[in-house]
Each structure stands twice: as C-alpha cells, then as structure tokens.
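Student: Predicted model and sequence follow; I will ask about them next.
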Amino acid sequence: MLMTPLARTLHAHCFHSVIPQALQFGTGLIVDLSPSSDLWRNVTTNHSFADEIVRQAEAIDAVIVIGRYAEQRLIYQDKANFSDSKNRTVHMGIDLGVAALTPVFAPIEGTVHSIANHQGDGDYGPTIILRHQLEGMTFFTLYGHLHQAAHTMLNVGDMISEGEQFTAIGTTAENGGWAPHLHLQIIENMGSKTNDYIGVVDPAELVFYRNNCPNPNLILKRNDLD
C-alpha cells in the first residue's frame, strides 16, 4: 500500500517513546487475535483469550503485549458499545499491553485537543486526543484506556512538550472492561468528531480508514511490527 504524505513524514521522523523505553522496545508478545489465530485453540469456558495471552507472555518473559494494527477481530461483538455495529471488526490502532498506571508520554509536542471519559462496556474509557504539527502537516494522536486520576489537572488547549508525561494507563475497572493497555491511534482528519474517533471499523470502509489512520508504528518504530 502506498504511503500518504503524512505517513511518509511520520516514517522519517524520530519520536519520543510513548511509554517507558524499556517497555516500548522490550521483549514483546505480538498477539494474533484474528479469527484464524492458533490462540483460539486454547480458549475454553474456563480459560479466556485474555488468560491465554497472559500464559503466552509469561512463557517468553514478555514485558509488553502488543495488539496489531488493521487486524480483523471478532472479540468486540459481545460488548455493549458494539451492539448496533456488528460489522465493525478491524482494529485501527496498536494496543500496548502493560501494567495499569504505567506513564504515557507525548511522542512529539502537541496541544490537548480533547479529554473524555467513554464509559460504555468495550469503549475507550478515559481518552485524550492531542493535536500536532509536523513539517506543515496537522495530525492527531488518540490515547484510549487511560487512568482518569492521572490527568485531572489537564485542560483542553494545554501545551504538552515532547517526552512529557501527560497521563497513565488505566485499570480494567475504568477502561471499558479490558485488560490494562494503551490504544494508540493516529488520525489525520478528525472530520466532525471532537472527543472521540472510531477505533474499530467496518472492513467495507477500510481503505478510507487506513489512509486517515496510518499505522501507529510510524511513531512507535518497533522493528518487529513492520
């Protein structure tokens, strides 16, 4: 797939780590949650896919569990947040599975575009969107499944310096019911959206969303995700 101008610019830029470097670039379990994954062979009534991910991560001493970009998943359909959108199955961010309260840093200078708390079952939970400028281009980064108490002093319009901690990873109790992780997503054009942006899309709309939401690994730069 050809890179958009924004994707080419992000690819060439060196960003600050989004979580502590030892985690972002440490030994990782890259999870395959697609319908054909071997992971599902080990899922039973008493051993969920989340349990299986923990087992696999422990087996390789992984310090981070990574969920893939543009991956089709069927794990959302029993969540209330997806009750009226069963065709939404393709994940448009990268998930960084680390412990709750892990700090989250700005990869590049930006301003706080929005702060929200989407508390539906399966939703983002506490969410921040930053607005950035890079080589004359505007883009946004979305951070979902956050710890609400970590950014209570933050306001829309605040300037966040590159490398500044501005929030932290949330707990399962507050993050929409998921295991603690950060959903990182890049958005070129927010359209009519303000404090939210779709993170799981209908495959029929994938061409549009792949162009508007390029691979977050353009920021993370893990070699094993290319």
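Tutor: Happy to help now that I have it. Remember, it's a predicted structure, so these values are computed and weren't measured experimentally.
Student: hey, let's count contacts and neighbours off CA atoms from now on
Tutor: Will do.
Student: where do the strands sit along the chain?
Tutor: All strands of the chain, identified by DSSP state E, fall at 28-31, 64-67, 71-72, 90-91, 94-97, 103-105, 110-118, 125-134, 137-144, 159-160, 165-168, 182-187, 200-201.
Student: Would you check how far apart the spatially most central residue of the chain and Gly176 are?
Tutor: Residue closest to the mean C-alpha point of the chain, counted by Cα atoms, centre = their mean, is His183 at 1.8 Å. As judged by Cα to Cα, to the nearest Å, His183 and Gly176 stand 12 Å apart.
Student: Need the residues touching each of these two.
Tutor: Common neighbours of His183 and Gly176, using Cα atoms under 8 Å, 6 or more residues apart in numbering, are His145.
Student: want to try TSV for the strands of the chain, with distance to His11 as columns?
Tutor: Output for the strands of the chain, formatted as TSV (distance: least, Cα to Cα, whole Å):
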stretch	distance to His11
strand 28-31	21
strand 64-67	20
strand 71-72	20
strand 90-91	20
strand 94-97	16
strand 103-105	19
strand 110-118	18
strand 125-134	12
strand 137-144	13
strand 159-160	22
strand 165-168	23
strand 182-187	13
strand 200-201	23
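Student: picking that back up, correct me, but the residue nearest to the centre of the chain touches Leu96?
Tutor: Yes: counting by Cα atoms under 8 Å, Leu96 is a contact partner of His183 at 6.6 Å.
Student: let's bring in a second model and compare:
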Amino acid sequence: MNRNLEELLKEQKNIKVIDSSIDYRDYVALDLSATHTDQLDLNLTDALIFEEFIENHLSNNKAKVAFGGYIETRNLYRRSTVFKNENTDERNIHIGLDLWIKAGTSVLAALDGKIHSFQDNTALGDYGPTIILEHNYENITFYTLYGHLSSESLLEKEIGKIVKKGEQIATLGAAPINGDYAPHLHFQIIKDLQGKFGDYPGVCSRKEVEFYLENCPDPNFLLNIE
C-alpha cells in the first residue's frame, strides 16, 4: 500500500523549526486574516509598527512565539506588485505557516535532508534570504522552505550539503532584509517544486488555491503545535 506525504508527516515526532528551547506551550495563535486586520487600527505597511503589534500580542498572552496563517486570506500583501499587478490575479492566500519571534532567533532543519537551493529574494514583500531543503523518506521526496532569514544565513551554504533534523541552518532576519516584515519564519512544505530554485510561491490567488492545497500540505501536520 502506497503511503502519502501527509501520513508520513503526521508520524514524525518532536519537530521544531525555531529555537528548540521554546516549548509549544509558549506559542500563541495569531489571526492575520483580512477580516480581522481590517478591524484593527494597524498600518500593515510599516514593519516597525507591525513588529510592535506582534510583541504586544506575545506580551498580552504571556507567550514567546506567535503562529498561524496556513490558508489564511490576508491584506498584508497589497503594498507589493509581487502579489498583484495589471497582468496577474491578486495573490493573497497564505500557503505556509508563519512563526513570529524576534530577529536573530535560530532556525532549524525540520528533518534530515540536504540543501536543495538558496537565494535572496529581494523584492518588497518577498522572502528575502531563503533556504530550501530536500528530504527523502520512504522513497517520498519533498521539500521544506525557510523564508525571511538574515543575510548571514546564506553565507557558506552549499547545494547538496547534508543537514540533520534540529540542526541550526539560519537565523531570522530583520526588516528590510527579510522582505520588510516584522521578524518571522515562513515555513512551508512542498511536494513538487516545479523547477523552482531558492524560491517558491508562499501566497496564491483564489483560482490557484486547490492546486496549492494539494502541493503544499499544512505544516502543522509536521510541527503538531497544539
């Protein structure tokens, strides 16, 4: 009987992709959906104001990490032509999981694998420095993407280098290095990279969502954050 990736992900245990010393009990959910942020008096285009908003959310909930965003429709991306121009549909549905915590926090390989590619995606609102790992478990090949990293994270990286589960591969970047966002990790699981190198869409349009739901499973299958 052939197994699928989702089943394999759910069987993995004790997975962390940022600072392993922080227990999942110290995480708090964060709603950045358009319906919620439209109700807030919050300038989504100012990374420093947004960072203060995140820090207040953590403080108010006595938490260390805010998380969420998979298949969340957001208004965060309207400031950038990366997500909408005269020739494209608006891309505003987030297809990874965001983990919000301060710049400099360690970023860890989710699973054993190797470096597939890396790149600095420098456009406003893009990932900034990005690393993609390739994994093969039980003859199933898939990828994990780590976006919004520091510039230093790309130094001395080599395609094909072996990495181990829990190994530090990067640190989180600050605005504007990270695409001009409050510091956070964009973590995404991808079945088929479609020939991409150092980059893969982390936000899709409404008409594309069915494809990306299939190609990019919920990262919480793997992380299992309660």
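Tutor: Here it is on my side, so go on. Keep in mind it's a predicted model, so treat the numbers as computed, not measured.
Student: which residues touch whichever residue in structure 2 pairs up with the residue nearest to the centre of structure 1?
Tutor: Counting by TM-score structural alignment, His183 of structure 1 corresponds to His186 in structure 2. The contact partners of His186 of structure 2, by Cα under 8 Å, 6+ apart, come to Gly96, Leu97, Asp98, Leu99, Leu145, Tyr146, Gly147, His148.
Student: pretty sure the third one is touching Phe187, no?
Tutor: Yes: in terms of Cα under 8 Å, Asp98 of structure 2 counts as a neighbour of Phe187; the distance is 6.2 Å.
Student: how long is stretch 198-214 of structure 2 end to end?
Tutor: End-to-end span of stretch 198-214 of structure 2 (Cα to Cα): 21 Å.
Student: residues of that stretch that come out buried?
Tutor: For stretch 198-214 of structure 2, burial by neighbour count (16 or more other Cα atoms under 10 Å) applies to Gly198, Asp199, Tyr200, Pro201, Gly202, Val203, Cys204, Ser205, Val209, Tyr212.
Student: The fourth one maps to what in structure 1?
Tutor: Put plainly, it is Pro201 of structure 2. That one, Pro201 of structure 2, aligns with Ile198 by TM-score structural alignment.
Student: So its match versus Asn155 of structure 1, what's the distance?
Tutor: Ile198 of structure 1 sits 22 Å away from Asn155 of structure 1, going by Cα to Cα.
Student: and if you look at Asp196 of structure 1?
Tutor: Asp196 of structure 1 sits 16 Å away from Asn155 of structure 1, going by Cα to Cα.
Student: From start to finish, how long is stretch 30-39 of structure 1 in a straight line?
Tutor: One end of stretch 30-39 of structure 1 sits 12 Å from the other (Cα to Cα).
Student: now that stretch, how far from the centre of its chain.
Tutor: Centroid separation between stretch 30-39 of structure 1 and its chain, computed with Cα atoms, centre = their mean, to the nearest Å, is 18 Å.
Student: try stretch 154-165 of structure 1
Tutor: A distance of 18 Å separates the centroid of the chain from that of stretch 154-165 of structure 1, by Cα atoms, centre = their mean.
Student: and if you look at stretch 151-167 of structure 2?
Tutor: A distance of 17 Å separates the centroid of the chain from that of stretch 151-167 of structure 2, by Cα atoms, centre = their mean.
Student: elements contacting the helix ranked longest in structure 2?
Tutor: Ranked by residue count and defined by DSSP state H, the top helix of structure 2 is helix 47-60. With contacts taken as 3 or more Cα pairs under 8 Å, 6 or more residues apart in numbering; DSSP states H and E, helix 47-60 of structure 2 sits against strand 65-68.
Student: which residues are contacting the strand it packs on?
Tutor: Residues outside strand 65-68 of structure 2 that contact it (Cα under 8 Å, 6+ apart): 26-31, 54, 57-58, 97-101.
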